[in-house]
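In: coordinates for the following, if possible.
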Amino acid sequence: MKKIVINGGKKLSGSVTINGAKNSVVALIPASILADSPVTLEGVPNIQDVHSLIEILNSMHVKTNFDGSTLIIDPTEMVSIPMPSGKIQSLRASYYFMGALLTKYGQGVVGLPGGCFLGPRPIDQHLKGFRALGAIVENELGAMYLRTPVEGLKGTRIYLDVVSIGATLNVMLAAVKAKGTTIIENAAREPEIIDVATLLNNMGAKVRGAGTGVIRIEGVDELHGCRHIVIPDRIEAGTYLALAGAIGTDITVQNVIVEHLEGLVAKMEEMGVPMTIGEDNIRVKEAQLPLKPINVKTLPYPGFATDLQQPLTPLILKTIGKSTVLDTIYTKRVKHIPELVRMGAKARVEGDLILLEGPCELKGVEVEASDLRAGACLIIAGLMAEGTTTITGVENILRGYDDIIRKLTDLGADVKMIETEHTII
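Out: Sure thing, here's the model as predicted:
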């Protein structure tokens, strides 16, 4: 079992370079199997979710070569087999194989997805989209059986009842080779949607309107291989920006698309954190206390990202006064709060609302990263805290943050990852 050990209280400085977007690449990889020749993805983060997806590809005889940050996917000898449940349950984004297999083979068997538990995360909108295109979808013994009718999938108009990144992407994958035109209404507008649409168009698809609420897809007969550069990870960037505000003296976050971070930047500026915005970087200087309290409400893009409310929380604890966080996307994304309370935070959950009061002095204790972004939150809190913080549940953190120990060490943090023997009693 891995643990992260942090000796906190040290001010950090320097620069950190952001990797490719996790939330893009977990959809770009399944999308790549739609090609009839190799696809090269550049800027792929070296994270556990990527390795899990590669194992799934290899089990279907897809050849892969992951060298540095470049991933080559060769689906020319791919076969359709039932998806291995172990890896399917290790990450939620495995559900993108539903749309991809439905398009490539007209059928597929995919286990129900796993990933971090953040409360109810139904896939009903995904299935609604598949059925609207003409697919037959059945749930048998915890696996989804998908197949198309003899005449194949047909383009249609699909209205998503809720704005869903996953459903938008999955329907896009299912519709790119459907006969006629598919129109997705109330589509998600996140940058990752645009990134996947760009890959598909480079492969020969005809996807228009990505990044808006209405996406139009003209079905094509063939898709070919291409080369694609993954966009920078706005959530990783936001995590290091929050860290810089909380414990940095002068930190520059490199390789960012500033427009993707407007919600977070606005809140940090509202608090009083001094920032200089560059063309592809953001420099954060040491904040002059006191910081002002804020109210955060997560919303679909371009609103404040749900994935950033947890990493921002330790910085909010440095404000003077009362702040609130309301996550309208995942209302149960609150498991970081009891851990912060154990460290000395003045925080509690009332209904769906997180109530925070600062300032407060954090003390190092042993805490558990219950999910990916909660882990990021606890790392920042540990860097702020006096004494030693030990974080368990590290596997959750490694799902989404590439080379995090080296990056923190390069900024001056006293942090290490250790292996321990885990005895089951």
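
In: contacts and neighbour counts: CA atoms only from here.
Out: Noted.

In: what about the residue nearest to residue 250 when sequence neighbours are not counted, how many neighbours?
Out: Across the structure, with CA to CA, 6 or more residues apart in numbering as the measure, the residue nearest residue 250 apart from its sequence neighbours is residue 285 (4.4 Å). A count of nearby residues for residue 285, using other CA atoms under 10 Å, gives 18.

In: now swap in residue 118 and tell me
Out: Using other CA under 10 Å: residue 118 sits among 15 other residues.

In: show me the contacts for it.
Out: 330-333 (CA atoms under 8 Å, 6 or more residues apart in numbering).

In: quick check: the gap between residue 228 and residue 73.
Out: As judged by CA to CA, to the nearest Å, residue 228 and residue 73 stand 12 Å apart.

In: which residues do these two both contact?
Out: Both residue 228 and residue 73 are in contact with 39-40, where contact means CA under 8 Å, 6+ apart.

In: what's in contact with stretch 104-114?
Out: In this structure, residues lying in contact with stretch 104-114 by CA under 8 Å, 6+ apart are 33-34, 80-85, 88-95, 97-98, 101-102, 142-148, 152.

In: show me these that map onto helices.
Out: Judged by DSSP state H, the contacts of stretch 104-114 include 85, 88, 97-98, 101-102 as members of helices.

In: which single one of the residues you listed is nearest to residue 402?
Out: Among the ones in helices among the contacts of stretch 104-114, residue 88 lies closest to residue 402 (CA to CA), at 20.9 Å.

In: one more sequence to fold, the one below, so I can look at both together:
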Amino acid sequence: MDRIRITGGNALRGIIPISGAKNAALPLMIASLLTSDTLTLENVPHLADVEGLMRILGNHGVDIAVNGRRERQENDYSRTIHFTCRTIADTTAPYELVSKMRASFWVIGPLLAREGRARVSLPGGCAIGTRPVDLFLEALTALGADIEIDGGYVNATAPKGGLLGARYRFPKVSVGATHVMMMAATLANGTTVIENAAREPEALDLANCLNAMGAKISGAGTKTITVEGVASLSGARHRVLPDRIETGTYAMAVAMTGGDVTLEGTDAALLETALDTLRQTGAEITATETGLRIVRTGDRIMPVDVVTEPFPGFPTDLQAQFMALMTRSSGVSHITETIFENRFMHVQELARLGARISLSGQMARVEGVSRLKGAPVMATDLRASVSLVIAGLAAEGETVVNRVYHLDRGFERLEEKLTRCGALVERVSE
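Out: Purely as a prediction, here's the structure:
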């Protein structure tokens, strides 16, 4: 099993290219199930989750060509992948595939819309909370689907003649459930109105792609999305938006270590709240022609309180990274997690590096320390793993991060990008 070895103490200086967003690429890939034509996606990142989803889509009959060929391209950050699903080969998404990645459960929407039936295993994924599928199933039920859970599988059947447009209000904001309902509604009979919808940029990106395929979606990016069902969708070409979580992660790494880094190919509008928060810590952030420039020249990191919220609030996917930054602040900060009930598993690992963090329910009190000291640590989930890397970059001595397969799920060539900016980071294989 691979490990990441970090020798801390170096300021980051240089250029880091920002990859396409994992959280946008996955639903876009799944949308290929809605059409018999080819969906071409540009700027698709090299990630374990993307590779895993390609295997799942292949199981359903999707033919996949990477950069016009079937083999993986290793020398290019930006991949173009062509997805063609002439016919659905199988409407079952088996446990052995779905259990490895939660987002793969989302195939239930397109399968149900196009074929009228789907049998999908209940999902797995990171252990950061229960994250039930109730919202997904209630949304599909509102569209007329008959849902039955049996033997760990969700069996869904559409009415004869297809799904039916409906008005549905989510009891709580869910990005995944918004994706699924929006995709299913594109082929439903009539008009669907989704209230209390997720406003995340990834939901808007999916809507833009679906519209390019012939869907009729309006209001994406707001709390109310309207979908007028169409008889069929065609192929399209779409570019995956930049990864705002990767952007925020590297911005926090620069704030942690000091230095001057330009994040190329990203957009400040995707994470304004997080960037404003980062500015309060003392980082200087300016827009450039190619992306964002992050600079921190001062010795002090100012403490800032944070509450995670759905977009446009502070992202839960940046909570662990920001906590790592606050471990070196010049005071006390409070971080409140409102999205997931079990997303503080990185606290004990940060403590191994010398962090002073105490928990009270869903709030963490972080008392900044003057120094962190390298130690062996263990990644527990995707975002927690990169928080340990950020802490290790500023720690004295050597930090070894175990279970880096979590990192590979969501960060493309992390050690290479950091090394190019002066960090001492290497992957070690046992």
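
In: tm score of chain vs chain?
Out: Comparing the chains after superposition, counting by TM-score structural alignment, normalised by the length of structure 1, produces a TM-score of 0.97; 420 aligned residues with a CA RMSD of 1.1 Å.

In: by neighbours, which of the contacts of residue 118 of structure 1 wins?
Out: The residue in those with the most neighbours, by other CA under 10 Å, is residue 333 (24 neighbours).

In: residue in structure 2 matching it?
Out: Residue correspondence, TM-score structural alignment: residue 333 of structure 1 in this structure matches residue 343 in structure 2.

In: likewise for residue 359 of structure 1?
Out: Using TM-score structural alignment, residue 359 of structure 1 sits opposite residue 369 in structure 2.

In: quick one: secondary structure of its match?
Out: Taken by DSSP: H, G, I helix; E, B strand; the rest coil, the conformation at residue 369 of structure 2 corresponds to coil.

In: what residues does it make contact with?
Out: When contacts are counted by CA under 8 Å, 6+ apart, residue 369 of structure 2 touches 327-330, 354-356.

In: still touching in structure 1? Go through these.
Out: Comparing the contacts of residue 369 of structure 2 with structure 1 on both residues aligned by TM-score structural alignment, their matches' CA atoms under 8 Å, the contacts found in both are 327-330.

In: out of the residues you listed, who's nearest residue 385 of structure 2?
Out: For these, the minimum distance to residue 385 of structure 2 (CA to CA) is 15.5 Å, reached by residue 327.

In: which ones are touching the closest one?
Out: By CA under 8 Å, 6+ apart, the contact list for residue 327 of structure 2 reads 355-357, 366-369.

In: for residue 164 of structure 2, see how far away the counterpart of residue 217 of structure 1 in structure 2 is.
Out: With TM-score structural alignment as the criterion, the equivalent of residue 217 of structure 1 in structure 2 is residue 227. In this structure, residue 227 of structure 2 and residue 164 of structure 2 are separated by 11 Å, where distance is defined by CA to CA.

In: for residue 227 of structure 1, give its distance to residue 203 of structure 1.
Out: 9 Å.

In: neighbour-wise, which of the two wins?
Out: Applying other CA under 10 Å to residue 227 of structure 1 and residue 203 shows that residue 203 carries more neighbours, namely 23 against 13.

In: which one in structure 2 is aligned with that one?
Out: For residue 203 of structure 1, the aligned position in structure 2 is residue 213, judged by TM-score structural alignment.

In: my guess is its match meets residue 235, correct?
Out: Yes. The criterion here is CA atoms under 8 Å, and residue 213 of structure 2 meets it with residue 235 at 5.4 Å.

In: leaving out sequence neighbours, find the closest residue to residue 246 of structure 1.
Out: With CA to CA, 6+ apart, the residue lying closest to residue 246 of structure 1 is residue 315, at 4.8 Å.

In: so what's the corresponding residue of structure 2 for the one you found up against?
Out: Using TM-score structural alignment, the partner of residue 315 of structure 1 in structure 2 is residue 325. Contacts for residue 325 of structure 2 (CA under 8 Å, 6+ apart) come out as 252-253, 255-256, 390-391.

In: what ranges do the helices span in the stretch 101-250 of structure 1?
Out: Assignment of helices within the stretch 101-250 of structure 1 using DSSP state H, counting those that start in this stretch yields the ranges 124-132, 165-175, 191-202, 234-247.

In: okay, those helices in CSV with distance to residue 367 of structure 1 and mean neighbour count next?
Out: Putting the helices of the stretch 101-250 of structure 1 into CSV (distance: least, CA to CA, whole Å; neighbours: other CA atoms under 10 Å) gives the following:
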stretch, distance to residue 367 of structure 1, mean neighbour count
helix 124-132, 34, 20
helix 165-175, 31, 26
helix 191-202, 31, 23
helix 234-247, 18, 26
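
In: right, and residue 72 of structure 1 touches residue 54 too?
Out: No. Assessed by CA under 8 Å, residue 72 of structure 1 is found out of contact with residue 54, at 10.3 Å.

In: so the two - more neighbours on which side?
Out: Set side by side, residue 72 of structure 1 and residue 54 give different neighbour counts by other CA under 10 Å, the larger being at residue 54 (22 against 18).

In: and the residue nearest to residue 246 of structure 1, that's in a strand?
Out: No. Under three-state DSSP, residue 315 of structure 1 falls outside any strand and is assigned helix.

In: what sits against residue 154 of structure 2?
Out: Residue 154 of structure 2 makes contact with 118-122, 147-148 under the criterion CA under 8 Å, 6+ apart.

In: repeat that with 6 Å
Out: With CA atoms under 6 Å, 6 or more residues apart in numbering as the criterion, the residues that contact residue 154 of structure 2 are 119-120, 148.

In: can I have the buried ones of those as a ChimeraX selection?
Out: In ChimeraX, selecting the buried portion of those, with burial taken from 16 or more other CA atoms under 10 Å, looks like this:
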select :119,120
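
In: name the nearest of the contacts of residue 154 of structure 2 relative to residue 310 of structure 2.
Out: Within these, distances to residue 310 of structure 2 taken as CA to CA reach their minimum at residue 120, with 27.0 Å.

In: what residue in structure 1 is paired with the closest one?
Out: Across the two structures, residue 120 of structure 2 finds its equivalent in residue 110 of structure 1, going by TM-score structural alignment.

In: now residue 319 of structure 1: closest residue in space, sequence neighbours ignored.
Out: Ranked by CA to CA, 6+ apart and with sequence neighbours excluded, the top spatial neighbour of residue 319 of structure 1 is residue 291, at 4.5 Å.
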